[in-house]
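Enquirer: the following block contains a protein sequence and its predicted model.
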Amino acid sequence: MPGGGAGQGGRLDSGKLGGSRLIYHLVESLKGPLEETGLIRILQVVFQVEFRAFLAVLVSFGLVLAFGRPVIRWLLRQKVGDSPEFHNADLNDLMRSRAGTPTMGGILICGSILITILLLAELRSRYIHLAIAVLVAYSVLGMFDDWLKLTSARRTPGSRDGLLPWEKLLFQLGLAALFSWVIFTQATVNPIGGVGAQAEIWQDSARVLNLPFQKTWDTPVETDPFADGEETMFGLPLNPGVMVLGLGGFVLLGTLVIAGTSNAVNISDGMDGLAAGVVGFAAVAFMILVHIAGSQVEAQSLLVPHVPGTADLMVVAGAMIGACLGFLWFNSSPAMVFMGDTGSLALGGLLGYLAVAIRQEALLVLIGGIFFLEMGSVVLQVGWFKFTRIRTGKGRRLLRCSPIHHHFHLGGWSEQQVVTRFWLITIVLSMAAFALVKLR
């Protein structure tokens, strides 16, 4: 199993230490005293990836709580408060209390995730390098957009009020395409422990088009729970009906998923606690899915893709959970701070990256159903308005207002009701996703 901390004779596995080899050699030099005191067993647990993932939740949560108020005070001094304006007088009345609340709070989320990854993840892993790159790139893009919008009034009249929609989309797509290409190249690297034909099978498994109900592996295998599962599962072939994506198809799908999820989370960030809560619940689901994908035994038992080297992405998912929970401390209604594009673009991009890396794009659409419902409601509203204006000369709307959380708000739901119900829907959708995995 990945992350199983010890080797024979009480020797720690340096590949499981989640950091510098210096720590490994330090522990090895102290092995005698550690074995005498029994502390070696504690270290074996501490170095397991599952433990580090749960520790990441606590660390990132604590970091947001520790730095939350100082960062909020700094944002207030910078006068980067939100001034929401909508093309709907009733909605402006409902959201009037949000005026002046500092935004760009996403620096809290992204900063705590980054620090937690650097502290607890395996920094020699290419998948961890990519996670850091996605986090930093999308947070910088969002921060630049936020800063332009929030400081335009203080700059020369006529200055840019944020990035133009096509500019932001172009950056998102370009970054997503680049990251998807790197994921593809990483998937073709000979995995550790893979030999000959088995290595080729694992490389193909990391590039499959993973569809609901489709078995990735050819035959289900029943294993003895008391036997060495890795030996029993070794050599299981891919299902001949599975499609292994080439470079073009992989990059196209990855670009749509990463950029699309980034946009969807960004659109959903319109109520106190909505985006942070839904992302937090989705990250819980993906921490479990990453654990499955990173373990050959678990992946082949459940007939889903096995992607060698992804186990440490559990730490990334754990950091996302903790950061979102910590941010909710300040973002729950009435919010003291908003995440802005700085947080929403980065969280969405990181969630999309996890899905692409472990080949669970279809389950992302289900687990993140709220995000894609929000994005779809905007597309349908705009599209229907333009269509009816062409046909009848007067544009009509499908919803009272889009995104759809405003539709329910204008329909009589309180902001807290909308947020809580969307959280509950995400939990139910996550359970449905696990049921789909098991049904294979």
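Expert: Everything's here; your move.
Enquirer: alpha carbons only for contacts and neighbour counts from here, please
Expert: OK.
Enquirer: tell me which other helices or strands the longest helix along the chain touches.
Expert: Longest helix in the chain, counting residues (DSSP state H): helix 49-77. Applying 3 or more CA pairs under 8 Å, 6 or more residues apart in numbering; DSSP states H and E, one finds that helix 49-77 contacts helix 106-120, helix 313-331.
Enquirer: let's see that with 10 Å instead.
Expert: helix 39-46, helix 106-120, helix 274-294, helix 313-331 (3 or more CA pairs under 10 Å, 6 or more residues apart in numbering; DSSP states H and E).
Enquirer: looking at those helices, which is buried most?
Expert: helix 313-331 (a mean of 28; mean count of other CA atoms under 10 Å).
Enquirer: packing partners of that one?
Expert: Under the contact criterion of 3+ CA pairs under 10 Å, 6+ apart, helix 313-331 touches helix 49-77, helix 106-120, helix 126-151, helix 274-294, helix 340-357.
Enquirer: with distance to T216 added, can I get the ones you listed in a markdown table?
Expert: A markdown table is the format used below for those (distance: least, CA to CA, whole Å):
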| stretch | distance to T216 |
| --- | --- |
| helix 49-77 | 25 |
| helix 106-120 | 30 |
| helix 126-151 | 22 |
| helix 274-294 | 12 |
| helix 340-357 | 15 |
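Enquirer: let's bring in a second model and compare:
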Amino acid sequence: MLYYLFRFLEQFGISGSHIWGYISFRALLALILSLTISAWFGEHFIKYLKKKQITETQRDASIDPFGVKKIGVPSMGGVIIIVAILIPVLLLGRLRNIYLILMMVTTLWLGFLGGMDDYIKIFKRNKDGLKGKYKIIGQVGIGLIVGITLWASPDVKINENLAIEQQNGQEVVIKHRPEARKSLKTTIPFVKGHNFDYSWFTKWMGPYRSAAAWVLFVIITIFIVTAVSNGANLNDGMDGMCAGNSAIIGVALGILAYVSSHINFAAYLNIMFIPGSQELVVFFCAFVGALIGFLWYNAYPAQIFMGDTGSLTIGGIIGVGAIIIHKELLLPILCGIFFVESLSVIMQVYYYKLGKHRGVKQRIFKRTPIHDAFRTQDSQLDPDCKYLIKAPHTPKHESKITIRFWIITIILAALTIITLKIR
């Protein structure tokens, strides 16, 4: 809103109005504003939740070797994150931008879905929360909306890879395709040209190749949004864990969005130039600011939990943001922590069921998601169960595990950005 106001005032020559046209100014202002809102609103929101006794049912204290009992801690802290994201974006973003609209719809949609889950856990005293099938339906729904919108919207276009060449001693941007157009290409790491075209899978379909490829793209979009959303949800098991990891991932996506929206940087890195994606920089700055402000209260010992209201929303934002800037195939690296958390649960369940059919009680890890294995004592294990991996034998404190996971995510984020130059 403020963007449009000051752009209007610029027509009358009012000093300083032009600065609102700079993406760097609006992005950094969004970061500061979201952090401030998150910290200020968080304090009042926590007091309100405590007054109304809106707290989560006690988490499993048996897995904490240090005996920390998290009773009476308010949940639904994701509301703080959502409010701190949306207000700066509404004030500072270009609200007619299709990418910004998709990000806001994703935030509200998954925020509502996670809120329903937290409502059932808190008010209905049902620790299982919303049934899994309804969560999946909600995640598939937003993935379908995003995929179809990117397919159908005329505003979603890219310029394929650009390159800078030397002509008469000067650097000149060479466009491989002079016009912006719809494309099914996405960035793939470690490959010259960085591009992979989804229509490669459907080339055997002749005249239906393009339509089939877009259907495939929608399916992949649904899978990515669901997978990353659930990965973030599984990662939300320790104070500050998910918020810190997601803030780091948000910084990396903000950088990727910026270079994708800047014609010279896109040319230098030989990646797709995506007009309009600069508004995602504003969104991701607000996203990072909201998470850092939330960490003020969520860091160990937590004064509030984000709940599914926060974790499902965070994962969805990351997934949709990566898809919009055609960097979804970099997510296994960037969101490596989420990927490992999800994989550990899948492996554990499969291995346990495999043993159950043979009458053997067996597990791979001491506990899953994998972060729980690092704080579980050997004395807490089932003596009748066979474990493939019992390490570590000395349990780690929750805050140490959290910070070490942050460090790993920082390394993965750096590797993700470096892949743009490794080919």
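Expert: Structure's in. What do you need? From a predicted model like this one, the values you see are computed outputs, not experimental measurements.
Enquirer: returning to what we had before: chain center to the longest helix of the first structure, what's the gap?
Expert: Distance, stretch centre to chain centre, for helix 49-77 of the first structure: 17 Å (CA atoms, centre = their mean, to the nearest Å).
Enquirer: what residue of the second structure matches up with P334 of the first structure?
Expert: Aligned counterpart of P334 of the first structure in the second structure: P301 (TM-score structural alignment).
Enquirer: name the SS class of that match, please.
Expert: Secondary structure assignment for P301 of the second structure (DSSP: H, G, I helix; E, B strand; the rest coil): coil.
Enquirer: H262 of the second structure - nearest residue in space that isn't next to it in sequence?
Expert: Distance criterion CA to CA, 6 or more residues apart in numbering; nearest residue to H262 of the second structure, sequence neighbours excluded, is F273 at 6.9 Å.
Enquirer: so how far is S261 of the second structure from the one you found?
Expert: Distance from F273 of the second structure to S261 of the second structure, counting by CA to CA, to the nearest Å: 6 Å.
Enquirer: A267 of the second structure now?
Expert: A267 of the second structure sits 11 Å away from S261 of the second structure, going by CA to CA.
Enquirer: next: F8 of the second structure.
Expert: From F8 of the second structure across to S261 of the second structure, the span is 24 Å (CA to CA).
Enquirer: quick check: the aligned residue for the residue nearest to H262 of the second structure in the first structure?
Expert: By TM-score structural alignment, F273 of the second structure lines up with H306.
Enquirer: burial check on S333 of the first structure, number of neighbours?
Expert: Counted with other CA atoms under 10 Å, residues neighbouring S333 of the first structure total 15.
Enquirer: how about G100 of the first structure?
Expert: 16.
Enquirer: go ahead and confirm it touches R77.
Expert: No - the pair G100 of the first structure / R77 is not scored as a contact, 11.7 Å apart, by CA atoms under 10 Å.
Enquirer: skipping its backbone neighbours, what lies nearest the aligned partner of G322 of the first structure in the second structure in space?
Expert: Structural alignment (TM-score structural alignment) places G322 of the first structure against G289 in the second structure. Nearest residue to G289 of the second structure, sequence neighbours excluded (CA to CA, 6+ apart): L35, at 4.3 Å.
Enquirer: give me every residue that touches the corresponding residue of the first structure for the one you found.
Expert: Mapped onto the first structure by TM-score structural alignment, L35 of the second structure lines up with F61. Counting by CA atoms under 10 Å, 6 or more residues apart in numbering, F61 of the first structure touches 55, 109, 112-113, 116, 318-329.
Enquirer: any common contacting residues for A267 and S261 of the second structure?
Expert: With contacts defined as CA under 10 Å, 6+ apart, the residues shared by A267 of the second structure and S261 are F273.
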